[in-house]
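[1] would you be able to build a 3D model of this:
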Amino acid sequence: MNNDLQDLCSLVRTHPIIDNHAHNLLTAENALDYEKYPLESITSEASGEALKQAPYTLSHRLAVKQLAELFNCDPNWEAIKAARKERVTANYHGLVQKCLDGTFSLLLDDLLTDCDIEDYRWHNQFVGSPSGLRRIVRIEAVASQICRDFWGEEAAPEHRMSRHIRRFTGEFEMRIKEHCLDPMVAGFKSVICYRTGLNVEAGINDDDTWDSCQEALHHIVENDPSCRMAKKPLNDLLVNLTLHVIRETASQKGSKPKPIQFHTGLGDNDIDLVLANPAYLQPLIEKFHDVDFVLLHSSYPYTREAGYLASVYPNVYVDLGEVYSMVSKDAELSILRQSMELTPTSRLLWSTDGHFHPETYWLSNKQFRDTLETVVVNHVKQGILTVSEAKDVVVDILFNTSNKLYNLNLSSPITLSDKKRSNVADASFAAQAKNLDDLAALNPNMIVWMQLVDYTAIIRVRMFPIREFQKIFKGQRRIGITMATLHMLQDDTLVPGGTATGQFYMRPDMSSLRKNAALNSNSATVMTFWEDENGAPLEGCPRITLQRIVTALNPIQVTLGFEIEVVILHQSTGGWSPLTKNHSWSNMTRDIRLNALELLETAVTTLASIGIHIEQFHAESAPGQFEFVLPPGAPLEAIDTLIKARQTIQNVAETNGLRATFYPRPYSFAAGTASHAHFSISPTIEEESFLAGILTHFSAITAFSLAQEGSYERVASGIWAGSEWVTWGTQNREAPIRKISTGHWELKQIDGLANMYLAMAALLAAGYLGIAHSLPLTHKDCPVDASTLSAVERQQLGITKQIPKNLDDSLTALENNDDMCAILGPGFVKKYIAVKRAEANKLASMESGERITWLMERY
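    As a prediction, the model looks like this:
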């Protein structure tokens, strides 16, 4: 195979996917309950007696051989079940992680059932994108819930007496509209195919229809405690009402309507196979021409009908999911080929229909990638597609079409093969790799440092040979860290309230993997998420806390960027002294040229060698002080880059016998050292409420951004450090929040002693609270240093609060801020405050010079 085809095959095998339709997984406690959730159902839609014949199907026999690879066992069903039991019992979390390997975004229909499953938010820890988890709302489940709420046994008697269809539909429309406005909802789904068939009447308004719906509603409520919607007039009405609300809500917002998915084709014996033909939807597709329809499950065996609809209607898309692992290999190839006979490849999208057992995800993804590779390679060999066109087809099906259709606004991930072609020597190629085998083959002697940032902003490290690290990544090992870490100071002192009992676990985030540079070490670093014994996210994990806030802000997208201010020191007889003394802001003095320029340029080129590209660098104001400006990025990525860049700058300095420190005030006679954070939101429609939330909760934010008593020595008026009052100003460097442009600000009250994940989580949480509570922006644009204004002038600008003068004031403000405690996690906040107060007491016991030296050695 030539290199171009090898690249194409590699792209198919490794490109991260958006899984546009799936369902919740079982909890670990229910994952082995085969009486209720037969494992054979992963290869068959049959149930009951019919399911006993599943082992005799070609789909099952292929799955057995593939699952034997997954579980490293003999290729027979009993061996697989035995190996699976061992894996689920030992590390269910690791199995789920393995089975969702390569999933960048997951759209969950989480209303398939309401028992025995994990909450949809739980699944977020397994996807590649921090904002990659969204919901698909099943409209029949919404309707059933309304019936149970108003007319079930738990409803008030007066409600049970008033079962009127108009009341029901009014409540239904209101809930659908709420979901339309919910940023976590990517779209809707109807299972009318299962209930009454796809021959949906388009448009329902006559009195006879309403009378029929009233009668159907009474029958359902009287005879079915579950309130299952299965009466044709009523189900047709629900679909029409949903489409109408989707259209009208989007029109009112001036936005794109959210798509609606329809189950079509293949299903269990609860379906009328004849009425599962998507051709029946044609009148509805025409009537609601401005709403996008997704025909799920390849519409098998009506694949060609689905393809025809997608070829002639611009609002129709064909989902290729669910059939993979349910039909034979020949059928898989045939289905994909039939899908591509008429359908524009830009209207094909992928899903697993994964549900209950994690292996449903793994088998579907594996089999579809294999099938897609075979089909596109054959098209290239036949001269139908060029390699470049084939790659576009692959990326559209796996990622781009879903990203656009559901308005996810996800940045396209970089694949392993792309990076290897760019620069195989750069270990940062693994930043998006989900398979470590290639990296281990390239560099079998590499050591991987798993890192965490504790509450004192100290980076703690565990180191592993890459082959051991592979076991960790694959879920074959878990790395436990003592819970004492959550109550630990820089010198390992355990603060009051801490305990050495219990542990949490580090899970590596491969997107952060980067080679160590400027060290005599064949190693790389990777940041981690923290999890509890059950594999669930641990409250207080800095990276998970930030990820959770960013997800809550969706569909608002957040971008962060950082300025690294650093002081370069050399050892002298009196201790540490600045590398350059003839020094001023943005000045290239002789001292800088002779003593610092080579070092600075080496730092920049070293950072570039690991994929961190500095936008600019220059001298800052204090002796030996310089600034490096990092590019903007998604929040987790931007902070991971910041930490790596700081480590690399310090490495470069140390190889030259120097010290690079981020301590905020090395000298009382010169400007301090900050770590200014730029933050942007898009769209900007809520920017005033977002900013109002930040200003309202600013004192609580400083508990994280000004994280030690020494931080407050830098906060003063007249030195471009944000001054002393809570306010904002356009291009005002004497305001703690400088507005740069619409939706883009700079936080000046932050420095290198902060745990940046937590500081940014607090900042964004405050902005989120502003939006959630629709806070008005009462602060006006301040054009000057607010400390130079009179009390009356400040009052006119809405400036009423001073920035806390010390750490204890900030911690008290956080402690008394119920909203911020709730969104960040009350248990975590309590731990954090205990650590910071104990740390403050320890540092206060030191003499000033000793304290500064002690901190400069650590930051």
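
[2] drop to CA atoms for contacts and neighbour counts, all remaining ones
    Fine.

[3] helices of the stretch 101-250 of the chain, start to end?
    Taking DSSP state H, counting those that start in this stretch as the criterion, the stretch 101-250 of the chain carries its helices at 139-151, 157-160, 165-181, 192-195, 207-223, 232-253.

[4] let's compare: structure for the following, please.
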Amino acid sequence: MRMPALIDHHCHGLVADDLDRAGFEALMNEAPHASPLATTLFDSMLGLAIRRHCAPLLDLEPLVDADAYLARRRELGAPEVNRRLLGAAGIDTFVVDTGLWRDVLTSPEETAAYAGGSAHEIIRLEWVAEQVLQAGTDDFAGEVVSRLQASGAVGAKSIAAYRVGLELPATKPSADELASALAGVAPERLVDKTVSAWLAHTAVELGLPLQFHVGYGDSDLDLLQCDPLRLTAFLRGTVDRGVPVLLLHNWPFHRNAAYLSQVFDHVFMDLGLATHNAGVLSRTLLRETLELVPFGKLLFSSDAFGLAELYLVAALMFREAAEDLLGRLVEHGEMTDNDAQRLVDLVARENAVRAYGLDPR
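    Next up is the predicted model:
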């Protein structure tokens, strides 16, 4: 089976400065730091994957201990580590969410340059709205629309999951409802369901493919409110527009997301940061997702944030999972080699090209 270069349809920039152990562990997963009541974040499937698969690219033996790994990382320097690991990840197109740590992480173009690839931007709706509110305006709606249209982004992202949950209405809030809601929001952190709903519907109206954070994330969200099934009304209300809605990450709701991708024409999904966090066990997530998801609705993403290791592990785990699972299906006569290649090509590249209207190079 030939593995094409990947399009990473949802990711973030990298830290270009060297990190001590505490700084590195703070970026490994959704925990803010290693728990003083536990051991270390290296004691996880992700920690094993970094030591197993990233260490050799830094001239170390596989599964070298964490202290030796981090010492070598500092010796090489973050830019060289970023170049080595992204260069080995096999990703040539990066679709980058720029809504978080904009002044700390590398830009989309800088991130892609480490791999000799190309970059596109995803613009975060709540960030745009907060910028408009902080600047002050008599026409919030018009200013938001203008900024989205002028952004050059290939898509937008909603973090309603973090702010208000995913139970958004089927119809766009009226101008009066928006004005009433805006009267009570904090410009520095927008937390209002009416405003989040207005932003999401506006992005779809503008034809911007719309990403939603779904499921697994940090302690700032309430996971109970992040089941994608809560988006059902919104999905019913937007299906006729034909604008892609892309469900990100999805664990532990990946089966629910697969169902939604099947029954709504415009819904796509990925496994995002669950892939690198689960390490080699992420092949179970892929198998469970493929139970229902149409092959033309599943996209690869790493959701890598800060650490180049997350790009490499996510890409490698996807490839290994696909080769293992599809290889067994071919072996048992459940699909042909051509079927397996078609599935891989769709998930690795073609679905992202179609969903975002990218250059299909």
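
[5] can I get the helices of the stretch 101-250 of the first structure in CSV with distance to Leu62 of the first structure and mean neighbour count?
    Below are these laid out as CSV (distance: least, Cα to Cα, whole Å; neighbours: other Cα atoms under 10 Å):
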stretch, distance to Leu62 of the first structure, mean neighbour count
helix 139-151, 34, 20
helix 157-160, 52, 13
helix 165-181, 40, 17
helix 192-195, 28, 22
helix 207-223, 42, 16
helix 232-253, 38, 19
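
[6] including distance to Ala331 of the first structure, could those go into JSON lines?
    Output for the helices of the stretch 101-250 of the first structure, formatted as JSON lines (distance: least, Cα to Cα, whole Å):
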{"stretch": "helix 139-151", "distance to Ala331 of the first structure": "31"}
{"stretch": "helix 157-160", "distance to Ala331 of the first structure": "50"}
{"stretch": "helix 165-181", "distance to Ala331 of the first structure": "37"}
{"stretch": "helix 192-195", "distance to Ala331 of the first structure": "22"}
{"stretch": "helix 207-223", "distance to Ala331 of the first structure": "39"}
{"stretch": "helix 232-253", "distance to Ala331 of the first structure": "32"}
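
[7] so which of the ones you listed comes closest to Leu266 of the first structure?
    Of all the helices of the stretch 101-250 of the first structure, it is helix 192-195 that lies closest to Leu266 of the first structure, at 10.1 Å by Cα to Cα.

[8] which residues does the closest one contact?
    With contacts defined as Cα atoms under 8 Å, 6 or more residues apart in numbering, helix 192-195 of the first structure is touched by 140, 198, 229-232, 235-236, 262-264, 267, 270-272, 275-276.

[9] relative to Trp745 of the first structure, how far out is the aligned partner of Asp359 of the second structure in the first structure?
    When the first structure is aligned by TM-score structural alignment, Asp359 of the second structure is paired with Asn409. For Asn409 of the first structure, the distance to Trp745 of the first structure equals 21 Å [Cα to Cα, to the nearest Å].

[10] which of those two has more neighbours?
    Neighbour count, other Cα atoms under 10 Å: between Asn409 of the first structure and Trp745, Trp745 has more, with 23 against 17.

[11] distance of Asn240 of the first structure relative to Ile285 of the first structure?
    Per Cα to Cα, Asn240 of the first structure is found 11 Å from Ile285 of the first structure.

[12] please apply the same query to Glu468 of the first structure.
    Applying Cα to Cα, the value for Glu468 of the first structure to Ile285 of the first structure is 54 Å.

[13] in terms of neighbours, single out the busier of these two.
    When Glu468 of the first structure and Ile285 are compared for neighbours, Ile285 comes out ahead with 20 against 14, by other Cα under 10 Å.

[14] quick one, what contacts the aligned partner of the more buried one in the second structure?
    Superposed on the second structure with TM-score structural alignment, Ile285 of the first structure falls opposite Leu235. Under the criterion of Cα under 8 Å, 6+ apart, the contact list for Leu235 of the second structure reads 170, 264, 267.

[15] export these as TSV, with columns for neighbour count and distance to Leu307 of the second structure.
    As requested, the contacts of Leu235 of the second structure are arranged in TSV below (neighbours: other Cα atoms under 10 Å; distance: Cα to Cα, whole Å):
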residue	neighbour count	distance to Leu307 of the second structure
Ala170	16	37
Phe264	17	34
Val267	25	29
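
[16] among those residues, which are located in strands?
    With DSSP state E as the criterion, strands contain Val267 from among the contacts of Leu235 of the second structure.

[17] still on that earlier bit, so for Ser129 of the first structure, which of the helices of the stretch 101-250 of the first structure sits nearest?
    Set against Ser129 of the first structure and scored by Cα to Cα, these come closest in helix 165-181, at 22.0 Å.

[18] relative to helix 139-151, how tilted is the closest one?
    130 degrees (axes from the mean of the first three to the mean of the last three Cα atoms, to 10 degrees).

[19] helix 165-181 of the first structure packs against which elements?
    On a contact count with 3 or more Cα pairs under 8 Å, 6 or more residues apart in numbering; DSSP states H and E, helix 165-181 of the first structure meets helix 139-151, helix 207-223, helix 232-253.

[20] columns distance to Asp74 of the first structure on top of the ones you listed, output as CSV?
    CSV is the format used below for these (distance: least, Cα to Cα, whole Å):
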stretch, distance to Asp74 of the first structure
helix 139-151, 41
helix 207-223, 49
helix 232-253, 48
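
[21] that'll do, ta.
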